[in-house]
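Novice: Sequence first, predicted model second:
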Amino acid sequence: MEFHSSTLPVHSPPGNLDDLTPENRKLWSDLKISKWMEDEINATGENAEGPCGQPRTKLSQFFDGTITPFEAGQDGATVTWTAFPGIIQRKYAGNDELRWAIADYSRMVQDEYCEWSVARDQDNKIQSVTFTCEGPEYWQFIADYQDGVDGKTITDLYNKLMPGNDIEKKDLYIKDEKTGETVYNPLNFFNITSTTGYIAHLTHPANSLSAEVDIAAQATVRRIDKDGHPITDSSKLINCSKYGQPLRNSDPSIGSAINNLANGGNAISLKDPVALYMNSWDPSIKNVTLDEVPITQIPGLITFTRGQMPEGLRFTIQIPEGYKSPDGTPRTVSDIWDDNTSQSISYGAQFTDYLNMSVSAVVIGNYPLGGLERCPCEVAKEKKAADDGKNLHKIVKGTPPRGPGPIKPGFRKHRYQI
């Protein structure tokens, strides 16, 4: 097959969603994705200063596909990780009940670019669980540029995804006390709670599209330790480059995979459409069943409302209307049985043990390697030590010699003197 290099006309919206007009698709590409990428490449804007106050250098092995020609039709390299929070998994390993409960409790611990909300009935049985991996910047962009255009509003979108709530604009907007303007509130009631089953987009401070771009870009920097040895271990690499949280499942996986591509002589970018995605189910999901039928084989039980795997963005798990159990008894999500753990479903987090998240990279092969760089915080520490040494030398050199001075009556020269 013959391949041809070309540039992308625009960076598409996440999952090729149809929320935006053609004009706003171009704005999304220019103001968000390309702006983030160019700031990373040129070490400008918020990316001018790196970890520990060290200046970032320009990136030679990261590119913006709307500017640099590449083979846009390539499959790309996909990086996957488990959606359950790695930090919670490690801290409470061996106690599934506790880790699931903690992960369900607050969106502020759901930090693997996947968040969810659980709705329960009066008997504490799960009625539905809705998951999302949509970046907050995209929804903020809709509110800023698309709201009210061609009759489409962000309120309509909320009501479409959360039917029966009669959501009004006042429910989603707040007054900016500094400017006096009415602005979109990403932490509105319908998007922040973990106990309603309602969710629109990600809210955890680390779960953003700009963070994805930053990790991918900075992972193209080839690192060496103080002895000049290449750093390739995923944990050592992320601790060196400081582009994410080392105990998550996501950040070290993304960084290591991108860095391996860079070391292999490739220039790298993120595959269009740039987003975090729900990629696939782990094969062992076949043992998660309702009335002995795998849940992935029951029509309407898992419903994607934004995107589809491998580019899934939002889905809901609930018992489909009209579902008939063999014995005629009404079912809830809590009636789903997990044969892998020999437990029924009591927490939404149980599903994330089987959910694979992903990002995908594209490359330009046979590309010149960038320079090898030290860990910025190690360099900062060495500079500080050197500066402290110089200052001490100046003080010592410029201070006249002094004797011990007279010993005051009643005081010993040394506290250990006898």
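Specialist: Arrived safely.
Novice: from here on, contacts and neighbour counts on C-alpha atoms
Specialist: Noted.
Novice: Just the element for the nearest residue to Met108 once chain neighbours are set aside, please.
Specialist: For Met108, ignoring the flanking residues on the chain, the nearest one in space by C-alpha to C-alpha, 6 or more residues apart in numbering is His204 at 5.4 Å. Assessed by DSSP states H and E, His204 sits outside every helix and strand.
Novice: And for Val362?
Specialist: Going by DSSP H and E, Val362 is part of strand 355-364.
Novice: Give the other helices and strands that that strand contacts.
Specialist: strand 77-82, strand 267-270, strand 277-281 (3 or more C-alpha pairs under 8 Å, 6 or more residues apart in numbering; DSSP states H and E).
Novice: can you list those strands in CSV and add mean neighbour count and distance to Gly307?
Specialist: Listed next are those as CSV, based on neighbours: other C-alpha atoms under 10 Å; distance: least, C-alpha to C-alpha, whole Å:
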stretch, mean neighbour count, distance to Gly307
strand 77-82, 19, 17
strand 267-270, 26, 18
strand 277-281, 23, 9
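Novice: Go through those strands and name the closest to Ser12.
Specialist: Of all these, it is strand 267-270 that lies closest to Ser12, at 11.8 Å by C-alpha to C-alpha.
Novice: contacts for that closest one?
Specialist: Around strand 267-270, the neighbours that count as contacts under C-alpha atoms under 8 Å, 6 or more residues apart in numbering are 60-65, 213, 216-217, 220, 258, 261-262, 359-365, 367.
Novice: Presented hereafter is structure B, for comparison with structure A:
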Amino acid sequence: MTMTKFDTPAYQGEKDFQNQPDKLKEQFLASWSNYVNYCTINSQMGNPWTSLYDHPRSWYYDPLVTPVIPASSNTVPIQWTAFPNRINHYFQGLFSHTFGEDATDKLHELADIGPDAFSQKYNITLDVPANPCDPNNTQTKSFGPKGPRGWQDEYCEWSVTRDENGNITAVDFTHENPEYWFHLWRVSPDLVLSLYQEILSQPNIKLEDLYLYDANNNPVIVRETGKPAYNPINKWNSGSATTGLSGGAIHLTSPPNSLGAEIYLGLLPLF
């Protein structure tokens, strides 16, 4: 048998819309399934223009088209390390030489506060190869990806709350893809607002805080809906430090941490 639709992760859509009109819920669930199907088809296509042997990806199927019954013979456990492994890859040796026994703690601190703050605090340059696939290329570039939490790029991001003495009092982790929230916003911005307030325990969050603004500080209007666009790195979902005025981790924000990238990378050819 074939699947009829793609469900939301952990059936979260059913939970988020449990107190909403059925029409809104069905609209959201249908939109979500269509988008996941698009990502699946795109990943099956691969990249025949710039990646050798990446098309077609005939070993992957679309469960909305191809019948399949999961069994022990065709499934494997998912293995995943949430810590940004590129930090270990690029800086473990450097930090062992520079910080000695504190190297592991410093790697964790880098993942926490980010390369800019870490470089300034310890007066250290965090450059990486410009082309890691070419060992003869000696050019370097700043460690990235860029963005308020760009360095947290293993599909897990977090934001830390500290007291006046710098002690950690709470850590918010998220591995929710941003597309889920874009779809939520398209159906009901008010629901997005209420979820922000609930998840972050911040009843003072306003709908306007979540708008995308242009250079003149005017809300960017989506032509399709006539309503303000959603800003995925608004002040309540930005950076790795949480205060009473800003910060928090609602969903992923690092450029590589998108649903399309997750599905696409999961289908890379094993050559």
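Specialist: Happy to help now that I have it. Given the structure is predicted, the values throughout are model-derived calculations rather than measurements.
Novice: Superposed, how do the two chains score by TM?
Specialist: The TM-score (TM-score structural alignment, normalised by the length of structure 2) is 0.69; 206 aligned residues with a C-alpha RMSD of 2.4 Å.
Novice: equivalent range in structure 2 for the strand holding Val362 of structure 1?
Specialist: The counterpart of strand 355-364 of structure 1 in structure 2, using TM-score structural alignment, is absent.
Novice: Heading C-terminal from that strand, find the next helix or strand.
Specialist: Assignment by DSSP H and E places the next element after strand 355-364 of structure 1 at strand 372-373.
Novice: quick one: the equivalent of Asn204 of structure 2 over in structure 1 and Asp156 of structure 1, what's the gap?
Specialist: Under the alignment (TM-score structural alignment), Asn204 of structure 2 maps onto Asp166 of structure 1. As judged by C-alpha to C-alpha, to the nearest Å, Asp166 of structure 1 and Asp156 of structure 1 stand 10 Å apart.
Novice: Work out for me the element the counterpart of Tyr38 of structure 2 in structure 1 sits within.
Specialist: In structure 1, the residue paired with Tyr38 of structure 2 is Lys35, using TM-score structural alignment. Under the criterion of DSSP H and E, Lys35 of structure 1 resides in helix 35-42.
Novice: Now do the buried residues in that helix.
Specialist: 35-41 (16 or more other C-alpha atoms under 10 Å).
Novice: now swap in stretch 82-95 of structure 2 and tell me
Specialist: Here stretch 82-95 of structure 2 shows 83-84, 87-88, 91-92, 95 as buried, counting by 16+ other C-alpha under 10 Å.
Novice: now these as a markdown table including secondary structure?
Specialist: Converted to a markdown table, these look like this (DSSP: H, G, I helix; E, B strand; the rest coil):
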| residue | secondary structure |
| --- | --- |
| Phe83 | coil |
| Pro84 | coil |
| Ile87 | helix |
| Asn88 | helix |
| Phe91 | helix |
| Gln92 | helix |
| Phe95 | helix |
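Novice: Report the two of those residues separated the most.
Specialist: Every pair of the buried residues of stretch 82-95 of structure 2 checked by C-alpha to C-alpha; the farthest is Phe83 and Phe95, at 16.5 Å.
Novice: what's the matching residue for Pro255 of structure 2 over in structure 1?
Specialist: By TM-score structural alignment, Pro255 of structure 2 lines up with Pro205.
Novice: what's around its match, how many residues?
Specialist: 10 (other C-alpha atoms under 10 Å).
Novice: circling back to that earlier point, quick one, what contacts the match of Tyr38 of structure 2?
Specialist: Lys35 of structure 1 sits in contact with no residue, where contact means C-alpha under 8 Å, 6+ apart.
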